[in-house]
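S.K.: structure here, sequence nowhere to be found:
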């Protein structure tokens, strides 16, 4: 991670571990929500930023993780930690399910299909008995480490902070791997990528599945933190806010989407003093931002920055993902 190996990065991480002891409960809760969005935006950044697949139903994967953990813990009395692999598996399957019919779709058509998938998941959660129907699932147990039960705000803050750090490192490593470079080639030109020997079908499905697993991780933690979930928590607006954070920060930029996640959560909170106008001001601010800086707050240097390291590799070594 040579780009980000700077003292300022480690200082920022240390500050994030210190902040809970300096903030009141309100701002600690806001910061915890920011970290949830950081995890979610990292997952969506793989799909939208790296692979160039517009996804308007990403909250569905968030819901898959939350409901899987909630059902296993309340109905079958599983430990929280044991529910995570199952949540990841179901989310990956859901990613493949949404990815399969969209392999030949692009642009608006792709957006419509993903939007429909998100609404299908929400409708299923609203109508199935096992998901608690419209009322949702209540009384979700808190996770435990040995005999210690995680119940305080600080506990969940540190938990989601660790998950956010893991997700950032994982997405960075993926983005600078052969798979990540293949995703970028698909984003830039699918036909050219396929002509180079990249299996776009396998890579697109892998992109959806990987993004889904990261989203489900946040969903599982959300379920035990809130101890209750309902379909309204996974609405279309949630998907839009996650996508907004990715676009606002900069497509394909890891620090950019982190900043975008912070802005879409913190800015409305700072405008609470003008309750009747805060969302209008928030919306106008976003419009102005997109007009004067459409590439995002912290964009990548160019459209192919993710493949700049190609020249440093062995020229006899293929970088493609063959069929």
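M.R.: Looks like it arrived, so ask away. Not measured: the values here are computed from a predicted model.
S.K.: from now on I want contacts and neighbour counts done on CA atoms only, so please keep to that.
M.R.: Noted.
S.K.: next, count neighbours for residue 106.
M.R.: For residue 106, the neighbour count with other C-alpha atoms under 10 Å is 13.
S.K.: check residue 164 too.
M.R.: 23.
S.K.: now do residue 72
M.R.: 18.
S.K.: my read: it touches residue 78, true?
M.R.: Yes: using C-alpha atoms under 8 Å, residue 72 is in contact with residue 78, at 5.6 Å.
S.K.: and the residue positioned nearest the centre of the chain, how far is that from residue 284?
M.R.: Nearest residue to the geometric centre of the chain (C-alpha atoms, centre = their mean): residue 40, 2.0 Å. Distance of residue 40 to residue 284, computed by C-alpha to C-alpha, to the nearest Å: 24 Å.
S.K.: same check on residue 235?
M.R.: When residue 235 is compared with residue 284 (using C-alpha to C-alpha), they lie 23 Å apart.
S.K.: pick out whichever of these two has more residues nearby.
M.R.: residue 235 (18 against 12).
S.K.: my read is that that one contacts residue 62, right?
M.R.: No: with contact defined as C-alpha under 8 Å, residue 235 and residue 62 do not form a contacting pair (10.3 Å).
S.K.: and the helices in the chain?
M.R.: For the chain, the helices defined by DSSP state H occupy 7-18, 25-44, 59-74, 80-99, 107-127, 153-175, 178-188, 190-195, 200-226, 236-249, 254-270, 278-292.
S.K.: deepest-packed of these, please.
M.R.: helix 59-74 (a mean of 27; mean count of other C-alpha atoms under 10 Å).
S.K.: and it, what does it pack onto?
M.R.: helix 80-99, helix 107-127, helix 200-226, helix 236-249 (3 or more C-alpha pairs under 8 Å, 6 or more residues apart in numbering; DSSP states H and E).
S.K.: okay, the helices of the chain in a markdown table with distance to residue 140 next?
M.R.: Formatted as a markdown table, the helices of the chain follow (distance: least, C-alpha to C-alpha, whole Å):
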| stretch | distance to residue 140 |
| --- | --- |
| helix 7-18 | 27 |
| helix 25-44 | 19 |
| helix 59-74 | 6 |
| helix 80-99 | 10 |
| helix 107-127 | 16 |
| helix 153-175 | 14 |
| helix 178-188 | 37 |
| helix 190-195 | 44 |
| helix 200-226 | 6 |
| helix 236-249 | 22 |
| helix 254-270 | 25 |
| helix 278-292 | 32 |
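S.K.: try it against this one:
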């Protein structure tokens, strides 16, 4: 029987990683830009938050926000240099950025270098994670439903046609990248103040790849899919921990099976809302009455 303390840890990790996944969902699922460097933005957010709290004695919430803003600032610089690249070149550029950030942190002894930065204050709580996640989902849903969100989706569907009808494709790519990096930076700050420790290898290429897999697994263009995918793929390795060395193999096989059986992802671009649930319930009730009348 799993203890509540262990379950709470899994829930908190899922909630923390949900933030960069939501940001990547906006960038990849709704704007059509694949990134393999989001662990780099998490690292910037995490180390900035730690610096603000440990060196400047900034309170927790402002420090978390500063971590997100610093990640967004770096994404703006990266976007200026790379967003005009086409196809796979942007993806490769973000991959290089993520690895460059990790290697820089490996060699900056002020932040602990490769040994890491221990002794961070344990400020992240379950309530904090839940509140921030709810706010993040609501904000992102409103962005996607706005004119700006529709323009991002237009860029994803057909960039050339979007530019012809007057949509500033570079502008909306930049907005998407900056918001996405901000979410990742806040997630990195929460992770550091949950673990009480930061180390560059936490933010490796493997972490970036996992975030992208979660977005694709949940369904491109679906916030609900991002939430469900994060919960399943963060919790699954912990549930399989009893398999020891085989747990990551089983994890990979399950992910591959789902992607073969349902290549559009779990939600397939659809959203789950109260209206959908109500309509589904009414449909089931009507079907049950029809069967009862026969």
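M.R.: Received it, and whenever you're ready, just let me know what you need. Note that the coordinates shown come from a computational prediction; the quantities given were computed from them, not determined experimentally.
S.K.: returning to what we had before: which ones are touching the residue nearest to the centre of the first structure?
M.R.: Contacts for residue 40 of the first structure (C-alpha atoms under 8 Å, 6 or more residues apart in numbering) come out as 62, 214-215, 218, 242.
S.K.: let's see 10 Å
M.R.: 34, 58-59, 61-62, 164, 167, 211-219, 239, 242-243, 245-246, 257-258, 261 (C-alpha atoms under 10 Å, 6 or more residues apart in numbering).
S.K.: ok, residue 243 of the second structure next?
M.R.: The contact partners of residue 243 of the second structure, taken as C-alpha under 10 Å, 6+ apart, are 237, 249-250.
S.K.: and it, what's its match in the first structure?
M.R.: Counting by TM-score structural alignment, residue 243 of the second structure corresponds to residue 274 in the first structure.
S.K.: and if you look at residue 42 of the second structure?
M.R.: Under the alignment (TM-score structural alignment), residue 42 of the second structure maps onto residue 62.
S.K.: before we move on, what about residue 11 of the second structure?
M.R.: For residue 11 of the second structure, the aligned residue in the first structure is residue 31 (criterion: TM-score structural alignment).
S.K.: residue contacts, its match?
M.R.: 16, 19-20, 23, 25, 37, 157, 161, 262, 265-266.
S.K.: quick one: which of those is nearest residue 125 of the first structure?
M.R.: Closest approach between those and residue 125 of the first structure, by C-alpha to C-alpha: residue 37, at 21.7 Å.
S.K.: from residue 122 of the first structure, how far off is the closest residue to that closest one other than its chain neighbours?
M.R.: Nearest residue to residue 37 of the first structure, sequence neighbours excluded (C-alpha to C-alpha, 6 or more residues apart in numbering): residue 261, at 5.5 Å. Residue 261 of the first structure sits 23 Å away from residue 122 of the first structure, going by C-alpha to C-alpha.
S.K.: again with residue 259 of the first structure
M.R.: In terms of C-alpha to C-alpha, residue 259 of the first structure sits 28 Å off from residue 122 of the first structure.
S.K.: report the distance from the one helix or strand residue 285 of the second structure maps to to the chain centre.
M.R.: Using DSSP states H and E, residue 285 of the second structure sits within helix 274-293. Put simply, helix 274-293 of the second structure sits 35 Å off its chain's centre (C-alpha atoms, centre = their mean, to the nearest Å).
S.K.: next: stretch 43-57 of the second structure.
M.R.: Going by C-alpha atoms, centre = their mean, where stretch 43-57 of the second structure is centred and where its chain is centred differ by 20 Å.
S.K.: same check, this time on stretch 246-254 of the second structure
M.R.: Worked out by C-alpha atoms, centre = their mean, stretch 246-254 of the second structure lies 21 Å from the chain centre.
S.K.: picking that back up, wait, what's in contact with the match of residue 42 of the second structure?
M.R.: 40, 87, 91, 212-223, 233-234, 238-239.
S.K.: export the contacts of residue 31 of the first structure to a markdown table and append columns for distance to residue 197 of the first structure.
M.R.: A markdown table is the format used below for those (distance: C-alpha to C-alpha, whole Å):
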| residue | distance to residue 197 of the first structure |
| --- | --- |
| 16 | 43 |
| 19 | 48 |
| 20 | 49 |
| 23 | 52 |
| 25 | 53 |
| 37 | 35 |
| 157 | 44 |
| 161 | 39 |
| 262 | 39 |
| 265 | 42 |
| 266 | 44 |
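S.K.: wait, which of those is closest to residue 116 of the first structure?
M.R.: Using C-alpha to C-alpha, those come closest to residue 116 of the first structure at residue 37, 22.1 Å.
S.K.: wait, what's in contact with residue 28 of the second structure?
M.R.: The contact partners of residue 28 of the second structure, taken as C-alpha under 10 Å, 6+ apart, are 21-22, 34-35, 156, 176-177, 180, 212, 215-216, 220-221.
S.K.: just give me the closest of those residues to residue 111 of the second structure.
M.R.: So of the contacts of residue 28 of the second structure, ranked by how close each gets to residue 111 of the second structure (C-alpha to C-alpha), first place is residue 180, at 24.8 Å.
S.K.: before we move on, back to that, same list (the helices and strands packed on helix 59-74 of the first structure) but as a markdown table, adding distance to residue 12 of the first structure.
M.R.: Shown next, in a markdown table, are these (distance: least, C-alpha to C-alpha, whole Å):
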| stretch | distance to residue 12 of the first structure |
| --- | --- |
| helix 80-99 | 28 |
| helix 107-127 | 35 |
| helix 200-226 | 22 |
| helix 236-249 | 18 |
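S.K.: to residue 142 of the first structure, which of those lies closest?
M.R.: Closest among those, once you apply C-alpha to C-alpha, is helix 200-226, at 5.5 Å.
S.K.: quick one: what's aligned to residue 80 of the second structure in the first structure?
M.R.: Residue 80 of the second structure maps onto residue 100 in the first structure, by TM-score structural alignment.
S.K.: surely that match and residue 203 touch.
M.R.: No: applying C-alpha atoms under 10 Å, one finds residue 100 of the first structure not in contact with residue 203, separated by 11.4 Å.
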